[in-house]
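**Q** sequence isn't available, so here's the structure alone:
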C-alpha cells in the first residue's frame, strides 16, 4: 500500500488545485479476495487532511459470493471509518466489540497504540454490499492513546438548496457529527437531486476531495463518476456540484496534515523501527493487539518487511 522513497516537504496547496486521482484495484485477502478500489494513498497524493486511506467497494451482488471476509488483523496510529450505502458488515475487535453496521450508521474504531479486528458479511444479509472504508491518521499527541470503538446510529442530517447531507465526522453546513476527531476534518455523504446544481460551502483552510458514490456528478467543470477521487485543493470557500439524476458523493476535507508518516500494511507510524516492532508484536501475538474472538477463520499474517528501510513521507509525492 505504499512505496518507500523520501518526499520533499510541501506547503499549503495552491487555491483551486484540481487533480483526478485514479484508483487501483485491490483484492482484500489475496487474488481471489473481496474486490475494492483504492484511491488513497495515491501515487501523487497520499492524504487529504488527515484522511490517509480510502477503499470503495461495490455494489457487489452477493448471490454467488461469501461477501466480505477479512480475518483478524492489527492497526496502530489511526482511526478506521466504515460507511455503507447498501448491505451489512459485522465488526469484531479485541476490545470485545461485536457490532453490525448498516447504511446510515457509522463504525469508528480508534486504534491508538494497538487494536485488532475482523470484518465480514454476516450470515443473514441483504443481496447487495456497497460502501467505503477510510482511515484517519492520528496526530502525534493521540497516536498512542488507548484503543476505542464507537458506533453512531443517529448522525446529523442537513438539507440545502438541492442537496441533503449526512455528516459522518466533523462539521458541515452547520451540523456537527458526534464522532471523535483528533484533527480538524470533515466527512459527509451528500445526496444531490437532479437540477441546476448546488453550492457547497467550504473552509478555505481545509483541503478537500470528492468521491462519486453512485450516479454522475459535475463538480465545477469536471464530470465525476464512481472510481477516481477528485482532489479540489485548498483555499476554496465553495464548490459547485450538479447532477442530471439522483446521485451521491462523499466529501472529505481537513487541515493539511503536516506530520511525516510511515504507512506500511495496516500500521501508521513515524519511523522504520516502530513498524518493525509493530510487526513483531503482531507476529508474536503479544498483548499489544489483543485477540478477536468469534471469527471463524485465522488471523491475517503480516507480510515480510521490505529490504530497504521505510522512510517517513509527507502528504504529497
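**A** Perfect, thanks for sending it. This one's a predicted model, so the numbers in the text were calculated from it and none came from an experiment. Numbering: from 1, shown residues only.
**Q** please make it C-alpha for all contacts and neighbour counts, starting now.
**A** OK.
**Q** which residue packs closest to residue 228, ignoring adjacent ones?
**A** Nearest non-adjacent residue to residue 228, counting by CA to CA, 6 or more residues apart in numbering: residue 22, 4.4 Å away.
**Q** is that neighbour in contact with residue 229, as I believe?
**A** Yes. Between residue 22 and residue 229 there is a contact under CA atoms under 8 Å: 6.5 Å.
**Q** try this one side by side with the last:
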C-alpha cells in the first residue's frame, strides 16, 4: 500500500542528530490509518513516528491485517524512494508505469524503485484474507534521480534451524545477502519462530535497528513485544536474542543511520518544499510519472500542499 491520507502531513526526517549511539529499548506506538474508500482497509503506521522518524534508510512502515478485505489502491506517484511489499497471507497485483504487472504472494518480494518518478497501482484479485507489511526506503542523493525500476524476487535466502526460519528480504544478515537492489547499507528480514524457540541474530554495531511483531508474542532483547508497536533498539549492538513466547513472526529492520535530511510528504521523498511542490504539480498535470495500464478506475488525486513551507528539519526525538 501507499499513503492515501487526504490530509497528508509533512515528515522531516534524516540526519545524524539524536540517533541513539548505544543500545536502547523504545516502544513506539503506531497510529491507525484508514486508507479510504467504501471498504477501507485499516493499517497500523509505526514509521514515521513522533519520536523516531527513520531506522537507517527505512522511513515508512505500515502493517495491515490479518483481515478479510479487498485492496484497491488507484494509480499514484512516487519519487525518491523504494517500496517494499511483503505478504504473510493473501496476494496483491502490482502494475506500474514502466510496464510491470506482477502478482506477489507470501514469501516473495516486490521491490519498486521510484527514482526520479514512477506511478503504480495495487489491488487484491478478490476479497480474501490479507496480512502484510508495506515499507519505504529513502534513496540517497546519489540514487534518487535514477531511472524507475521494478524487481520481483520469488526466492530469497533463508537461515533455518530447529523451530527457526529467517528470510533475508533486503540487504545482508548473518552472511546471507538478498538479491534485491539496495542503495545504502541496510537489512530487512522476517523471522519465524515456533513456540519456545530461541535465536541470537548477529548485528552490526554501526547499524540502528527496530523490531515489529507481525503475529504472536516474542521477547526481543529483553522486551516483550506483540503486534502493534515498533521496538526501536538504537545502535551499538552486536547481537539480538529473540525468544518466542508463542509461535510468532516478526520483522527486523536496520541500517546505517541516514545522513541526509529529507522531506517526506504524501508519496514523495525529497529534500525541499520546492522539489515536493514540483512533483505534486507534475502529477496533477499528468506529466513525468507515466501511465499505469490495466487498472479499472481513475488515478489518485494529490492532496493540497500545506499552507506553510515544508522543511527538512532532521530527526525528531
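**A** In hand now; what should we look at? Keep in mind it's a predicted model, so treat the numbers as computed, not measured.
**Q** TM-score of the superposition?
**A** Laid over one another, the chains give 0.94 as their TM-score (TM-score structural alignment, normalised by the length of the first structure), with 310 aligned residues with a CA RMSD of 1.8 Å.
**Q** shared neighbours of residue 22 and residue 229 of the first structure, which are they?
**A** Shared contacts of residue 22 of the first structure and residue 229, defined by CA atoms under 8 Å, 6 or more residues apart in numbering, comprise residue 39.
**Q** who's more crowded, the two?
**A** residue 229 (23 against 17; other CA atoms under 10 Å).
**Q** distance check, the more buried one against residue 308 of the first structure.
**A** 30 Å (CA to CA, to the nearest Å).
**Q** the residue nearest to residue 228 of the first structure matches what in the second structure?
**A** Aligning on TM-score structural alignment places residue 22 of the first structure opposite residue 29 in the second structure.
**Q** just give the nearest non-adjacent residue to the spatially most central residue of the first structure, would you?
**A** In the first structure, the residue lying closest to the centroid (CA atoms, centre = their mean) is residue 134, at 1.0 Å. Sequence neighbours aside, residue 54 is the residue nearest to residue 134 of the first structure in space, at 4.5 Å (criterion: CA to CA, 6+ apart).
**Q** I figured the match of residue 22 of the first structure was touching residue 226, is that so?
**A** No. Residue 29 of the second structure lies out of contact with residue 226 (CA under 8 Å); the separation is 11.4 Å.
**Q** contacting residues for the closest residue in space to residue 227 of the first structure that isn't next to it in sequence?
**A** Of all residues not flanking residue 227 of the first structure in the chain, residue 23 sits nearest, at 6.2 Å (CA to CA, 6+ apart). Applying CA under 8 Å, 6+ apart, we find residue 23 of the first structure in contact with 37, 38, 39, 40, 42, 227, 228, 229.
**Q** tell me how far residue 23 of the first structure lies from residue 198 of the first structure.
**A** 26 Å.
**Q** pretty sure residue 274 of the first structure is in a strand, no?
**A** No. Per DSSP: H, G, I helix; E, B strand; the rest coil, residue 274 of the first structure lies outside any strand segment and is helix.
**Q** mean shift between the strand or helix carrying residue 224 of the second structure and the first structure?
**A** Using DSSP states H and E, residue 224 of the second structure sits within strand 223-225. Mean deviation of strand 223-225 of the second structure from its aligned counterpart in the first structure after superposition (mean CA distance after the TM-score superposition for the first structure): 0.9 Å.
**Q** so which elements touch the first helix or strand past that strand going along the chain?
**A** Next along the chain after strand 223-225 of the second structure, taking DSSP H and E as the criterion, comes strand 230-234. Judged by 3 or more CA pairs under 8 Å, 6 or more residues apart in numbering; DSSP states H and E, strand 230-234 of the second structure is in contact with strand 23-28, strand 208-215.
**Q** of the ones you listed, which approaches residue 40 of the second structure most closely?
**A** strand 208-215 (20.5 Å; CA to CA).
**Q** with the first structure overlaid, how far apart is the helix or strand following that closest one on average?
**A** Toward the C-terminal end, the helix or strand that comes next after strand 208-215 of the second structure (DSSP H and E) is strand 218-220. Aligned to the first structure and superposed, strand 218-220 of the second structure gives a mean residue distance of 0.7 Å (mean CA distance after the TM-score superposition for the first structure).
**Q** how about the secondary structure of the equivalent of residue 95 of the second structure over in the first structure?
**A** Aligned counterpart of residue 95 of the second structure in the first structure: residue 92 (TM-score structural alignment). For residue 92 of the first structure, the assignment made with three-state DSSP gives strand.
**Q** ok, and the closest non-adjacent residue to residue 92 of the first structure?
**A** Residue 92 of the first structure sits nearest to residue 98 (CA to CA, 6+ apart), 4.6 Å away.
**Q** the one you found contacts residue 90, correct?
**A** Yes. Contact status for residue 98 of the first structure versus residue 90: in contact at 7.2 Å, counting by CA under 8 Å.
**Q** show me what the helix or strand where residue 277 of the first structure lies is packed against.
**A** Here residue 277 of the first structure sits within helix 272-283, counting by DSSP H and E. Under the contact criterion of 3+ CA pairs under 8 Å, 6+ apart, helix 272-283 of the first structure touches strand 262-264, strand 267-269.
**Q** that one vs the second structure, average offset?
**A** So helix 272-283 of the first structure averages 0.3 Å relative to the second structure (mean CA distance after the TM-score superposition for the first structure).
**Q** and for that helix, what are the contacting residues?
**A** 74, 262, 264, 267-269, 288-289, 301-302, 305, 309-312.
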